[in-house]
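K.L.:
Here is my input, please return the structure:
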Amino acid sequence: MTRAVSSPSARRFRLRAGTFQRFWCARALASIAFQMLTVAMGWQVYALTHDVFVLGLMGLSQFLPMFLLTLVVGHVADRYNRKRIALACLLLEAALALVFLLSSLGGWLTVPMIFVLAVLLGATRAFEAPCLTALLPSVVRREKLARATTLASSAKQASQILGPALGGLLYARGASLVYFISVLAFVCAAVLIQSLRVRSVPVKPLPVTLAAVFSGVAFIWSEPDMLGALSLDLLAVLFGGATALLPIFASDVLRTGPLGLGVLRSAPAVGALLGSLWMSWFPLRKRAGAAMFAGVIAFGAATIVFALSHRFVLSLGALTLLGAADVISVVVRMTLVQLRTPDEMLGRVSAINSLFVGTSNQLGEFESGLTAGWWGARTAVLAGGVATIAVALLWMRIFPELARVPPLEKQRADAAELQKA
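P.N.:
As a prediction, this is how the structure comes out:
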């Protein structure tokens, strides 16, 4: 059995057209399709039920498969060919989008059916995300991973700008059009992944033991900086995320339609894309850990502004600032994972990282829906912003070494020296 690894030949790959750019486009297309599906599913569920709690369950339905499959996914990503797994996931996601399309055209798409498809979509993405992340070292050299990670993050942010806005615009013309475009995007992403030329070498299959399965958890636990960065990002977005409640803000607070919802969903990604591009040209030259804490605090402050806003423009600005602040922790966290994890364990560690991201997003949506049902949407988002700032201040005391993590430029230079040695 073979899989893609960072062999000496593979490390000669550079950030160039034909390899990295196709990888970048594949990730962007897959994320665009997923974002469009998320907008369509959320709007349809809320339109059918007008129930805040049911809307929050949409996030839970995508989180549970990821939570249950995390350890299995990481082991599979390190044991089998990552490129083939990612390709299979993209084709399966295209098939799920096609089911959405056909059921919508036939008029038999119901709320229970949407939840079933959301669970299947979450399970598929549980395999896709860590495989694509672990594939990156086979596309670029190890010492270029810091910049490549930043650019790969910009692909996600670009998709989060286009996806929700495009989803809202197309949904205004009919949900079926959203699902049709999603099918095409997933298929194009699959074609791009299939066309990638990544070096593969024979590897010895990993034994299926509890120690092997849980080795990714043990590795993260042994790295305090990585553990602190992952847990901080998780709790910040878990408490501060207001994404699941945007249909309520768009409909009841700001009085906009599906297009306004799409614009609001895109605003955090606009800020994150601008932040990613800025960091790719002007990397953090002071302590990356301290910048991460500052970004999380700014994230919480922007969340509070959004909760208190009554104006669409101010809400849009707050969400944009929120996204720009969030990208700092994303880049620092992903760089730590990529540079400090051995390639033979990268699949398992990436799977756990994906679980942390999924927990903060999907479980955060459930938490937001639950608290909004108790206190109301505005109070829930306000409390989440305050909690985010409190967590950042607490984590500065629990993980003091994280605040002293060196600049990303120095970390990737150290990684290059280790590879030469």
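K.L.:
For the rest of this, base every contact and every neighbour count on C-alpha atoms.
P.N.:
Fine.
K.L.:
ok, and for the helix or strand harbouring Leu48, which residues are buried?
P.N.:
Per DSSP states H and E, Leu48 falls inside helix 20-49. Using 16 or more other CA atoms under 10 Å as the test for burial, helix 20-49 gives 20-46.
K.L.:
Stretch 204-222 too?
P.N.:
Residues 212-217, 219-220 are the ones in stretch 204-222 that count as buried (16+ other CA under 10 Å).
K.L.:
Export those to TSV and append columns for distance to Arg404.
P.N.:
Output for the buried residues of stretch 204-222, formatted as TSV (distance: CA to CA, whole Å):
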residue	distance to Arg404
Ala212	31
Val213	31
Phe214	29
Ser215	27
Gly216	24
Val217	23
Phe219	21
Ile220	18
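K.L.:
quick one more, to check against the first:
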Amino acid sequence: MVSDLGTWMQAVTVTVLVATNSKSSGATALVFSSLFIPQGLMSPIGGLVADRFDRRRVAMTMQWVQAVLAGVLALTVHSGVTSAYALSAIVFLQGCASSLGNPAFQAMIPLLVPREELLGALSLSGMTWNSGRAIGPMLAAITTSVWGPAASITGNAISFVVMAFVMMTIRRPLHGGGTVKMTQAFGEIGRAIKLAQRTPGTRTMIISTVFVQLCCAMTFSTIPTYAASVTDWERFWMVLYVSMGIGALVAGFCVAGMTALIGRSRVLTLVPLISCFAIFLASQAHSSYLAVIATMLFGMSAPISFITMGAVVQRDAPEQFRGRVLSIYSALVGLAFGGFSIINGYLADKVLGLRTTLWMSSLLLAMYVITVQFLWPSWKQIVNGSDSPPRWRPEALAGLRDRSARVG
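P.N.:
This next block holds a predicted model:
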């Protein structure tokens, strides 16, 4: 929770700083997505590290690295630098450290909770992130108003230090059990990609996530510029961020119950339709009240979709390769979110305009729902699956195991 608060304080502070100085959706999307694009570059390596070394130590080390980089960013902002490119470069390095540590952190969760409680644990993890999303913008606004943006970013550095000390209290070994040497990194990443392709749940969720990210990235990454298009109140961005965070908190409470009640496939059909309506409403809203309702609905629906998709990947990945499979999934999520944010930001600035781009995003999301419902016959069966461990045929993993044995 503490680390998530700091992360959102920094993300909002830097994004608003760039938006205020540039007045550009593209520049705003660039700096916001710089934290996520590194997932596509470093997560596969992070997954291999998570399977090769103690996951707790890996995650803890990356917390210290991020603390140092947050301190550098705070000093840079304090010196008066507001360039989107300069700030994005530092945020990008933070994203690399986060992407190296996140597969280890995510792969720790199934080792700490029973399999039947995995979705609930992921929901709780998502709730802490979303609590930070709700409270972080308020703290960022207060801290920035009183002490300046550098102080808000310093709060993030402190949160990483706190998180590192918390991880030091975990005494249980959390080794992934892999024996692959780091010199074989690229070969093992290739094998992880093949394994992700062989896993129906992972393969299906990768395709689904890319489509949903295409439609949702714009709404996440351009809140400050969207807020300026609704009202002249300079702090309205804080209201929208908080509204989105409150919706996400509701999502954290609802996702496990919704899945148990109606099943994963219905969740991943009905909830994107709510996101579709929310994005369309945002594109048409010129009232601050409608904008708040739209962002709250979006903040509630989008996390439910992503948590449910992530749970399917967690469910189907073999234990000894889970870190690598999750890293491939995280890599594609990061590339999709970051890339689509920048592309949509460019379209909003140079081609279509912000509101037309949002309207087009809602239309594409509706087309995705129609596709999985009527044109993808096996989608429902794959998504619903079973909560019991999947039975992998020996030949499906033989090549990977043999390779691990040779280089271990």
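K.L.:
Helices along the stretch 301-421 of the first structure, start to end?
P.N.:
In the stretch 301-421 of the first structure, the helices defined using DSSP state H, counting those that start in this stretch lie at 312-340, 346-358, 364-375, 377-398, 408-420.
K.L.:
start and end residues in the second structure for the longest one, please.
P.N.:
If I follow you right, that is helix 312-340 of the first structure. Under TM-score structural alignment, the match for helix 312-340 of the first structure in the second structure covers residues 288-316.
K.L.:
By how much does the matching stretch deviate from the first structure on average?
P.N.:
Superposing on the first structure places stretch 288-316 of the second structure at an average distance of 1.7 Å from its equivalents, by mean CA distance after the TM-score superposition for the first structure.
K.L.:
for that stretch, the distance to its chain's centre please.
P.N.:
Remark: stretch 288-316 of the second structure is offset 11 Å from the chain centroid, using CA atoms, centre = their mean, to the nearest Å.
K.L.:
Check which residues of it are buried.
P.N.:
If you call a residue buried by 16+ other CA under 10 Å, then stretch 288-316 of the second structure has these buried ones: 288, 290-316.
K.L.:
what's the answer for stretch 410-417 of the first structure, then?
P.N.:
Neighbour counts over stretch 410-417 of the first structure (16+ other CA under 10 Å) mark 411-412, 415-416 as buried.
K.L.:
which residue packs closest to whichever residue in the first structure pairs up with Ser99 of the second structure, ignoring adjacent ones?
P.N.:
Counting by TM-score structural alignment, Ser99 of the second structure lines up with Ala126 in the first structure. Spatial nearest neighbour of Ala126 of the first structure, chain neighbours left out: Met66 (4.9 Å); criterion: CA to CA, 6 or more residues apart in numbering.
K.L.:
So what's the residue count around that neighbour?
P.N.:
Residues within reach of Met66 of the first structure, counting by other CA atoms under 10 Å, total 29.
K.L.:
quick one: which helix or strand includes it?
P.N.:
helix 52-79.
K.L.:
Average offset of that helix relative to the second structure?
P.N.:
Mean for helix 52-79 of the first structure is 2.5 Å (mean CA distance after the TM-score superposition for the first structure).
K.L.:
Does anything pack onto that helix? Which helices or strands?
P.N.:
Judged by 3 or more CA pairs under 8 Å, 6 or more residues apart in numbering; DSSP states H and E, the packing partners of helix 52-79 of the first structure are helix 20-49, helix 111-135, helix 210-213, helix 346-358, helix 364-375.
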